[in-house]
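In: quick one, fold the following:
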Amino acid sequence: MKKALFVNMCGQGHVNPTIGLVKELIVRGDQVTYIAGEEFRNKIEKTGAKFIGYKNSFDVQNLFNGNLNSENNDPLLKVIGTFKNIVETLFNLNETFDYIVYDSAFMLGNEVGRVFKIPAICSITTFAANKRTNCLSEQIKKFGPNIQKLLNSFEYMNFVKNLKQEYGITCPSIVTAVSAKGMINIVYTSKYFQLCGESFDESYKFVGPSIAARKEDVSFTLENNEKKKVIYISLGTIFNGSIEFYENCFKAFDNMDVKIVMSVGKNIDIKAFKSIPSNFIVRNYVSQLKILKHADVFITHGGMNSTNEGLYYDVPLILIPQFVDQPAVANRVAELGAGIVIEKDKVTQEILKQSVINILSNNDFKINSKKIGKSLREAGGYKKAVDEILNLTSLYEEVAYDNEK
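Out: The predicted structure follows:
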C-alpha cells in the first residue's frame, strides 16, 4: 500500500478529471490525501480519500475577465495567497507520502516532490504545452505588463524568498511554468486531439478524459420518447451568468422540432425567465455525462473537460469560447471538423440556429466527432493513468533501493 498526495488549486474543470484516478487508486489499495479548496470537500470525501481543505482565494474569473489591470493587481496577489495556503498546509502535515499528483496550475508541485524526495506527477487538464503548442501564450502576452508588475512587487519577492528560506523550494518562472513537467504528465485527452501531439516525449501520458461515475445529487433524467434530436446547452461553472445568451437560445430554438436541455448554473434564478419554450428543459444543474449520451449537438463554452466529454460520446460541438485556453480548444475542434466556433461577442439567435442546422444537416461533423471520440475512448482513461502512476512509483522504489545498496 502506498500513500498518495493530491494537490489542486483551481475549479471544477481541474478537479473533476482527477476523481476517477482517486477512486481507482483507492480500489487498488493506495491511501489518498487530497488538498484542495474547501468547496470541494464533499466531492472528494465521497471518493474515500482524506480531504484537507483551504480557503480558496484563487478566483479564476477575476483573474482573466478584465479585472486585472495596471491599477489592480489584487487578483494575482490572491493567487499568491492561495499558493501560501497550500504550501503551509503541505509542510504542516507531519506525514510522509510515496508520491504527489499535482495540478499543472500548482507550479511548485515538482519542487515539492524534490523536497519531499518522492515522485512528482503532473495532472494536465487542458492541452499540454511546449514551445510549439503553448495555448496560454496569448493570455501571458496580454497580461505581460501586469505580470511583470507582480514579479517586481514586494509581496511576490517576499513570497519567493520565504519559499527558499523556509521550505527549500525554488520558485519557477511564471512565464515558463505553464510548460513545466513532472516525472510523468497525465494529460486528459488523446494524442490525436492534442495540439502537435507528436511533439511530446514519452513522459506525457495521453490517457483521454477521466470518465467515471460521479456521486452527484441529481434528480433530473432525460426522457425522449418522441425520438427528437437533442441539443444540450451549458457554459460550464464560471461564465454561465449571461441571461442574454439564454434568451437568445429561447428565440433561436423555440420553433425547431428538437428537444433542448439547458443547464444555467447555480446563480441563475430560473423563475426570472419571462417565458421558457415548451421544447426546453431548463435546470440549474444536470448530470452532463448522462445528457451527453443522448445529445445530438452540444453548445458549450469549450472548456477542455466539457469538450472532451462531449467528443467522448461522439457529439458534434458548437463552441463559444470565453477565456484562457478555450479559444485554442475550440479552434482545435473546428480544425478537426467536429464543430463550429462562434465568437462570444457575436452570438445571435440567427447564428445559433443556423449553426445547429448546419451540424444536423452535414454528417461530416458526426463522422469527425466519432473519430476524435474513438481516440479518446481508446486512450485508456483513469485506469491507464493509474497504471502509469503505479509503474513510475515502482520504478522509483527500485532505483532508490539500488542506490542504497
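In: C-alpha only now, for contacts and for neighbours.
Out: Will do.
In: so which residues of the stretch 101-250 of the chain form helices?
Out: Along the stretch 101-250 of the chain, counting by DSSP state H, counting those that start in this stretch, helices occupy 109-116, 137-142, 144-151, 154-162, 174-177, 243-253.
In: what comes into contact with the second one?
Out: The set of residues that contact helix 137-142 without belonging to it, under Cα atoms under 8 Å, 6 or more residues apart in numbering, is 147, 175, 324.
In: which of the residues you listed ranks first by neighbour count?
Out: The residue in the contacts of helix 137-142 with the most neighbours, by other Cα atoms under 10 Å, is residue 147 (20 neighbours).
In: let's see this one next, to set against the first:
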Amino acid sequence: MSHFGVLSYKGAGHLNPLIALARELVARGHRVTFFQTAELEEHVRLHGLEFCSITSSAARPATSSRLAYRWKFMQEIVALRDGIDRIVFDMELFLRQVPPAMAGRGIDAIIMDEIALAGPTVAEILRLPYVVISTSVPHNFGWDGPRSIASRETLIERVQRECHQVSVLRMRGPVRRRLDALRRTVGLGPIGQVKRKFPELAHITQLPQCLDLPRTTLPYNFHYAGPLVDEATRPAMDFPWGRLDGRTMVYATFGTSRRSDLALFHLIAEACNELCLQLVISLGGRRGPESLHGLPGDAIVVKALPQLEILKRADIVISHGGLNTALETLREGKPTIVIPRAFDQPAVAARLERCGVALALPAKDLSAGAIRTALHTLLGQPGYRDAAMRMKAAVCASDGLAHAADVIELSLRRQGTRS
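Out: Alright, predicted model coming up:
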C-alpha cells in the first residue's frame, strides 16, 4: 500500500474531484495526505483524509488593480501583473515548503492537479513518481471555442489568458521564466525538459472520452476516466423543497469560482417567467439572495444548494459550462443551455453542443428572447433529451473513480517493476 501526497488547487471544481479520488484510494487501503494552506484543513479532514498545512511568514502580494488609474488599459495591465505575482508567490511557497514536508511524512508518490504548478519540480526534487489529474479539459487539448459562443477578447484579455492559462504540462511566459530560475537554484534544468527527463507516470482526466473531440493520437500514458464524483463528500444543505410546485423546472448556476454576472440571472428569470417555468437559482456560495431583488416571476434564489439533488429534479439546466457542473448534469441525463464566460468553458460548451445535449449562447449581448428561444427549443425537441439520456448511460458506465484509481495503482506497480 502507498502513501500519496496530493497537491490541489483550492477551487471547489478542483478540490472536490481530488477529495473523491483520495477517498477511493483510502478505501483500497492506501494513505492520502493533502498539502495545502490552512484554510482547507477542516474541509479535507472532514472526509477522513490526512492534511499537512503549508504556511508562509510573508504576506501574499496585495492587489493593486483597484487603484483609480485614469486609463482602463493601465488598470488591465496592473491586474495582469497582480495575477502573475499571486501565481508566482503561491508557486514559490509550495516549492519551499512541500519537499521537506513530504520527505518528513514518508510520501511514496504524488497526485497533482494539472494547475499545481510546483508539482513536477517537487516530484523531481524528491525523485518521487507522480500522476497528473486534469479536473477539466486538459490544457494541452486547448480551451478555444467557436467564435459564435466565445466572448470576444481585447488584446490585453488575450494576453491575460495566455499568461494565466498555465499548467504543469503547459508552462509559458513570466511564470515559466520564474520557475526556471527557481529550478536552477536546486540544480534542475528548465521545466521544459521535465517531460523527457522526469515524466509523469500517468495523465488522467475526468473528461469522459464520449464527450471529447475525435483524436487520432494520444500520449501512451494518457487516460480518460470519467467524472470523479463521490456523493458522500457533499455537505448536507437546506433547501425549500416545499416551494417546488410541479411546474417544469429550470436550474441556473454559474459555479463557484467567479462572481456571477447578476444581469444574466435577470435575463434568465425574464425568459422563464414568460414561459411559465419554475426557476431555481444558486449563487454559488458567494452572494446572498438579497443581491437578486426584483427578479421577474417567482424564482427560488439561494446562496448555495445541494446540487446533485436539484439536478435529479430539474428538467433543464442553465450553466456557465464548468466541467464539474456539466458532468453532474450529464449523469442525470438533463439537456443544457450553456453560457460560457472564460477559462475552459467555451471548450466544454462546444463539446456539449456537438453531442446534441446542449445549446450554447454567447454571454456578450445576450437577451431574454434568445434564452426563451433556447428553452423553447430544448423543451419542444425530444432529440436533446434523448441525446442527454444516451450520454448519461455512457458517462455513468465510465465509473471514473474506480478507473482513475486502477490507473494509478497499475502505473505504480509497473514503475516498481521497471525499477
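In: now the contacts of helix 137-142 of structure 1 in JSON lines, with distance to residue 25 of structure 1?
Out: Shown next, in JSON lines, are the contacts of helix 137-142 of structure 1 (distance: Cα to Cα, whole Å):
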{"residue": "147", "distance to residue 25 of structure 1": "38"}
{"residue": "175", "distance to residue 25 of structure 1": "33"}
{"residue": "324", "distance to residue 25 of structure 1": "31"}
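In: quick one: list the elements packing against the top helix by length along structure 2.
Out: As assigned by DSSP state H, the longest helix anywhere in structure 2 is helix 72-105. Helix 72-105 of structure 2 makes packing contacts with strand 50-54, helix 119-126, helix 155-164, helix 173-185 when contacts are defined by 3 or more Cα pairs under 8 Å, 6 or more residues apart in numbering; DSSP states H and E.
In: what comes up buried for the last one?
Out: For helix 173-185 of structure 2, a neighbour-count test (16 or more other Cα atoms under 10 Å) marks 175-176, 179-180, 182-183 as buried.
In: kindly report the same for the first one.
Out: Of the residues in strand 50-54 of structure 2, those with enough neighbours to count as buried (16+ other Cα under 10 Å) are 50-52, 54.
In: can you give me the end-to-end span of stretch 218-238 of structure 1?
Out: 20 Å (Cα to Cα, to the nearest Å).
In: buried residues, stretch 80-91 of structure 2. List them.
Out: Buried-residue list, stretch 80-91 of structure 2, by 16+ other Cα under 10 Å: 80-85, 87-91.
In: next, format those residues as TSV and append distance to residue 337 of structure 2.
Out: Shown next, in TSV, are the buried residues of stretch 80-91 of structure 2 (distance: Cα to Cα, whole Å):
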residue	distance to residue 337 of structure 2
80	31
81	34
82	33
83	31
84	33
85	36
87	32
88	36
89	37
90	35
91	36
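In: C-terminal to the helix or strand where residue 23 of structure 1 lies, what's the next element?
Out: If you go by DSSP states H and E, residue 23 of structure 1 is part of helix 12-27. Downstream of helix 12-27 of structure 1, the next assigned helix or strand under DSSP H and E is strand 31-37.
In: re earlier: redo the helices and strands packed on helix 72-105 of structure 2 as CSV? Include distance to residue 208 of structure 2.
Out: Output for these, formatted as CSV (distance: least, Cα to Cα, whole Å):
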stretch, distance to residue 208 of structure 2
strand 50-54, 29
helix 119-126, 24
helix 155-164, 25
helix 173-185, 30
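In: so for residue 269 of structure 2, which of the ones you listed sits nearest?
Out: Nearest to residue 269 of structure 2, of all these, is helix 155-164, at 29.6 Å by Cα to Cα.
In: between helix 173-185 and the closest one, find me the angle.
Out: Relative orientation of helix 155-164 of structure 2 and helix 173-185, computed by axes from the mean of the first three to the mean of the last three Cα atoms, to 10 degrees: 30 degrees.
In: just give the closest residue to residue 385 of structure 1, not the sequence neighbours.
Out: Nearest non-adjacent residue to residue 385 of structure 1, counting by Cα to Cα, 6 or more residues apart in numbering: residue 207, 6.1 Å away.
In: how about that neighbour, what's its match in structure 2?
Out: Matched to structure 2 by TM-score structural alignment, residue 207 of structure 1 sits across from residue 225.
In: is it true that that match touches residue 211?
Out: No. The pair residue 225 of structure 2 and residue 211 fails to qualify as a contact (Cα atoms under 8 Å) at a distance of 11.5 Å.
In: and those two? Which one has more around it.
Out: Taking neighbours as other Cα under 10 Å, residue 225 of structure 2 and residue 211 compare with residue 225 leading, 24 against 20.
In: what about the more buried one, distance to residue 210 of structure 2?
Out: To residue 210 of structure 2, residue 225 of structure 2 is 11 Å away according to Cα to Cα.
In: could you do residue 99 of structure 2 as well?
Out: 38 Å.
In: look at these two and report which has more neighbours.
Out: Comparing residue 99 of structure 2 with residue 210 by other Cα under 10 Å, the one with more neighbours is residue 99, at 18 against 15.
In: quick one: map that one onto structure 1.
Out: By TM-score structural alignment, residue 99 of structure 2 lines up with residue 91.
In: now residue 294 of structure 2
Out: In structure 1, residue 294 of structure 2 lands on residue 275 (TM-score structural alignment).
In: residue in structure 1 matching residue 323 of structure 2?
Out: For residue 323 of structure 2, the residue aligned by TM-score structural alignment is residue 304.
In: residue contacts, residue 91 of structure 2?
Out: Contact analysis of residue 91 of structure 2 by Cα under 8 Å, 6+ apart lists 116-118.
In: want to throw those into a markdown table with distance to residue 415 of structure 2?
Out: Below are these laid out as a markdown table (distance: Cα to Cα, whole Å):
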| residue | distance to residue 415 of structure 2 |
| --- | --- |
| 116 | 23 |
| 117 | 23 |
| 118 | 22 |
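In: which of those does structure 1 keep?
Out: For those, the subset whose aligned partners also touch in structure 1 (both residues aligned by TM-score structural alignment, their matches' Cα atoms under 8 Å) is residue 116.
In: between the contacts of residue 91 of structure 2, which sits nearest residue 379 of structure 2?
Out: residue 116 (41.0 Å).
In: show me where structure 1 has strands.
Out: In structure 1, the strands defined using DSSP state E lie at 3-7, 31-37, 50-54, 99-103, 120-124, 184-187, 204-206, 229-234, 258-263, 280-283, 297-300, 317-319, 339-341.
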